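# Turn this into a model:
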Amino acid sequence: MNRKVKMINWGGLIPSNISFDEMIRIAKRIEQSGFSSFWYPDEKFFRDCYVALTLVAKETSKIRLGPCVTDPFSHHPMQTSVSIGSLAEAAPNRVVLGIGAGGRGLREIGYQMEKPAVAIRESIEIIRKLLAGESVTYSGRTKSIDNLPLDFPTPYKIPIMIGTGHGPFIQRLAGEVADIVLLANLCSTEAIAKGLENVEKGAKKAGRSISSLELIARVDVSVNADRKKAQSAVAPKIISALRSSYPGLEYLGILPDFDIPSRLIQVLQKKDHKTKKFYSDPQNSAPLIPETLYENLAIAGTPSEVALKIREISSSKIFTEITIAVVPQQGESLYQAYDDFIEKVMPLV
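As a prediction, this is how the structure comes out:
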C-alpha cells in the first residue's frame, strides 16, 4: 500500500443524546481548534440527524459535516437523497453522505437489517444517480424506484462515505464503491491492518487503488488522569459495539488470546431496552470488559497514553483523518471532554 499522509486531520463524532445547544458549542469549539469534520449519527429514538446537521451548518463556516452514519433500511434512497441534497444547499461544498449497516433502534421498530452489503450498494447506486440529476429506474434485490428524479438540483457532487464496522463484506464493499472509507471501533494495529486488507481487495475488484480513497479511522476516546476511571467510562461504548455485531464476533480472533466472560455473552444476547439501559451505566458494564478489549476496541487512559495510541494508529501515514468520539468522565459534560482532549491530548500527538 503506497500511501503517505503528511499530517493528522481530526474529526469529531458527536452523539445525538446531547442538547442542540451543547452540540453547537462543541461544533464551534472543534472548528476553531482545526478539526476537519463534524459527524453526527442517524439513530432511532434520538434527535434528528438532518435537523442537527443543518443547525451546525448555519453556526459554522469551514468544517465539513454529514451523517455518520445513516442506514439503507429505514430510509428509501429517494428520501436520503432529498435530505442530503437539502443539507448540501445549506452548507456549500461541505457535505458528505455517510452510510452504513445501521445500528441501535432498527430492530426495535421492525427492520430486520437483512443483506446489509446489498442494501448499501443498491442505495448508493440509486442515490448517486438521483444526486446527479437523473430520472432513475432501478429494480434490485432490496431497493427499487420507477422513473423518478429529484425535483430540485443539488449544488455540487456529494462524496459518499461507507462506515464499515467490523464485517469483511462491508469493508470490501467500501473499497469497491465508496469515495471515503471509515473504519470504525478498531484500535489495534492488527485489526486495522486486516480491515485495510479487505478494503484493498474491494478497491482492486473495482480496478482502482486504495490510495485513491480517503481513509478515516474512527475511535472511541476516554481521557482521565486515572487510567481505570478512563476505562470504566468507555465500557458502555465497548458493549454497544459488541452488541451491534453479535453474534458475529469473529473479528475478535485477531486480537491477543483472551476469554470472553460468559456473563458478557449473556448481556450481548439480550436486546431489550431495560438491559441496554442498565449496562449504559459504567458501574454495571465496566466489570464485564476484559483488559484486551479495553486495549483494542477503544483508547482509554491518561492524556499521554491516549496520545501515544493515536500516534501508533497514525504512524502508518495511511489515514487522512482520525475521527474521535470522546467519552465524558463522571460529572463531566461532553463539551468539557472535548475541551480536555483539545488542550491535553492534541498537543502531545
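
# rest of the way, CA atoms for contacts and neighbours
OK.

# got a list of contacts for stretch 65-81?
13, 37-43, 49-50, 53, 57, 94-102, 106, 111, 113, 116, 119-120, 123-124, 126-127, 130-131, 143, 150, 162-163 (Cα atoms under 8 Å, 6 or more residues apart in numbering).

# among those, which ones are buried?
The neighbour-count test (16 or more other Cα atoms under 10 Å) marks 13, 37-43, 49-50, 53, 57, 94-102, 106, 113, 116, 119-120, 123-124, 126-127, 130-131, 143, 150, 162-163 as buried among the contacts of stretch 65-81.

# Among these, which lie within strands?
Residues of the buried ones among the contacts of stretch 65-81 located in strands (DSSP state E): 13, 37-40, 97-99, 162-163.

# Relative to residue 315, which of those is nearest.
The closest of those to residue 315 turns out to be residue 37 (Cα to Cα; 20.3 Å).

# Please list all residues in contact with the closest one.
10-12, 63-65, 323.

# Output the residues you listed in JSON lines; the columns should cover secondary structure, distance to residue 18 and neighbour count.
What follows is these, written out as JSON lines (DSSP: H, G, I helix; E, B strand; the rest coil; distance: Cα to Cα, whole Å; neighbours: other Cα atoms under 10 Å):
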{"residue": "10", "secondary structure": "strand", "distance to residue 18": "21", "neighbour count": "22"}
{"residue": "11", "secondary structure": "strand", "distance to residue 18": "18", "neighbour count": "25"}
{"residue": "12", "secondary structure": "strand", "distance to residue 18": "14", "neighbour count": "24"}
{"residue": "63", "secondary structure": "coil", "distance to residue 18": "20", "neighbour count": "23"}
{"residue": "64", "secondary structure": "strand", "distance to residue 18": "20", "neighbour count": "21"}
{"residue": "65", "secondary structure": "strand", "distance to residue 18": "17", "neighbour count": "28"}
{"residue": "323", "secondary structure": "strand", "distance to residue 18": "19", "neighbour count": "25"}
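
# structure for this one too, so we can compare:
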Amino acid sequence: MSLRLSTVILPVDRWHEGGRAKWQRAEELGFHAAYTYDHLSWRTFRDGPWFGALPTLTAAATATDRLRLGTLVTSPNFRHPVTLAKELISLDDISGGRITLGIGAGGNGFDATALGHEAWTPRERADRFGEFVPLLDQLLTEGAVTEYGARYSAVEARNIPGCVQRPRLPFAVAATGPRGLKLAARHGQAWVTTGDPSLYEEGTPQESVEAIRGQVEKLGGACAEIGRDVAELEKILLTGFTPDRRRPLDSVDEFVDFAGRHQELGITELVVHWPVPDSDFAVDQVVFEKIVTEAPTQLR
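As a prediction, the model looks like this:
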C-alpha cells in the first residue's frame, strides 16, 4: 500500500481572509485528507484567532469536492456523545460522506477546564474515553439509543437517517496506552499516534522510530486479543511532535527519508501541519508544496 499524505489546517484564519483558500489549496495539491484540531484554544495560539472545528469543517465541506475531512482529534474535554453524534451525522451528509472522526482521551492543559470543572486525572480521562467511544459508536449506527452510563447517558436519542458512510463514519482513535489501544482495536478504522512525547525534547529520531515500532506492536496485540487483523486499521502519524521537529519539511529528500522510515513500521498515513508563519509550524510554503507534489511519487 502506498503511503497517504494528509495535512492538518489549524483554525486560525478568518474564513474569508485566507481560511477557505487553504482548504481549497489542500485539495488542489492532492492531499488524501485535511484535518483540524478540535480545541477551544491551543498552546501558543491561545491569545490569537481560533475558530471552532465543526463549523470550519462544514465550511470546508462546501468549498471542496474530493478531499476527506476530519478532526485530529476530538476529545471528551468539552464534547458529549449525544450532541456530537448529531453534528457528525449532519457534517457527513453535507460533505457527501467524506468525514473521519479523529478521537482521543484529551489532555489536561489548554482548554481542558474551560467548562469550569477540575482537570481530570489520567485515570478519569481513560474512564471517560472508555464510555465515550462505545456510546458514540452506538449513536452513529442506531436510529434511537437509550443507554445509561456512569458519565455519559443517552435517552431516546434519535439519529435518523444516520451517516452517509455505512455503518457509520470512520473513527481514527488516538491511543498509546493499553486501554486506549483496546478501544482502537474494537472501534477504530484507523489508529493515530504522535510518537512518544517523552522523547520530544531529548530523544533521537532513531529512538522515536523504535518507540513507534513498539506502539504498532502493542496495537497488534490489542487486535489479536479480539481476533481482529491489525492490517484492517489505517495507521496515522501526526508529525511535528517527534525529535525530528520540522526537519522533515526542510526538503523533499529529508521528507522522503523520514516518511520511508515510518512507512517501514506500518504507518499508512502521514499528516503534516499546514505552514503557519511565526509559529512552531512555520516552514517555507514553496518547499512545503514541493514536498507534497513530489514526495509521494518517490515513496510509491
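
# Shared with structure 2, which of the contacts of residue 37 of structure 1?
Mapping the contacts of residue 37 of structure 1 onto structure 2 (both residues aligned by TM-score structural alignment, their matches' Cα atoms under 8 Å) leaves 10-12, 63-65 still in contact.

# Could you give the number of residues near residue 204 of structure 1?
15 (other Cα atoms under 10 Å).

# Next, the contact list for it, please.
175-176, 210.

# swap in residue 189 of structure 2?
170-173, 232-234 are the contacts of residue 189 of structure 2 under Cα under 8 Å, 6+ apart.

# What's the separation between it and residue 217 of structure 2?
Counting by Cα to Cα, to the nearest Å, the gap between residue 189 of structure 2 and residue 217 of structure 2 amounts to 17 Å.

# cool, and residue 254 of structure 2?
26 Å.

# ok so, going back, so can I have JSON lines of the ones in strands among the buried ones among the contacts of stretch 65-81 of structure 1 showing distance to residue 80 of structure 1?
Formatted as JSON lines, these follow (distance: Cα to Cα, whole Å):
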{"residue": "13", "distance to residue 80 of structure 1": "20"}
{"residue": "37", "distance to residue 80 of structure 1": "20"}
{"residue": "38", "distance to residue 80 of structure 1": "19"}
{"residue": "39", "distance to residue 80 of structure 1": "16"}
{"residue": "40", "distance to residue 80 of structure 1": "15"}
{"residue": "97", "distance to residue 80 of structure 1": "9"}
{"residue": "98", "distance to residue 80 of structure 1": "11"}
{"residue": "99", "distance to residue 80 of structure 1": "10"}
{"residue": "162", "distance to residue 80 of structure 1": "14"}
{"residue": "163", "distance to residue 80 of structure 1": "16"}
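
# from the residues you listed, which single one is nearest residue 309 of structure 1?
residue 13 (18.4 Å).

# so what corresponds to the closest one in structure 2?
Alignment note: residue 13 of structure 1 maps to residue 8 in structure 2; criterion TM-score structural alignment.

# Tell me who's in contact with its match.
Counting by Cα under 8 Å, 6+ apart, residue 8 of structure 2 has contacts 34-37, 72, 271-274.

# how about a cut-off of 10 Å?
Neighbouring residues of residue 8 of structure 2 by Cα atoms under 10 Å, 6 or more residues apart in numbering: 23, 26, 33-37, 69-72, 238-239, 271-275.

# Not including adjacent chain positions, what is the nearest residue to the residue nearest the centre of structure 2?
By Cα atoms, centre = their mean, structure 2 has its centre lying nearest to residue 72, at 2.4 Å. Excluding the flanking residues, the one nearest residue 72 of structure 2 by Cα to Cα, 6 or more residues apart in numbering is residue 102, at 4.7 Å.

# Could you tell me where stretch 74-94 of structure 2 falls in structure 1?
So stretch 74-94 of structure 2 is aligned with residues 70-90, judged by TM-score structural alignment.

# Could I get the buried residue list for that stretch?
Within stretch 70-90 of structure 1, the residues scored as buried using 16+ other Cα under 10 Å are 70-74, 76-78, 80-82, 84-90.

# Sounds good, over and out.
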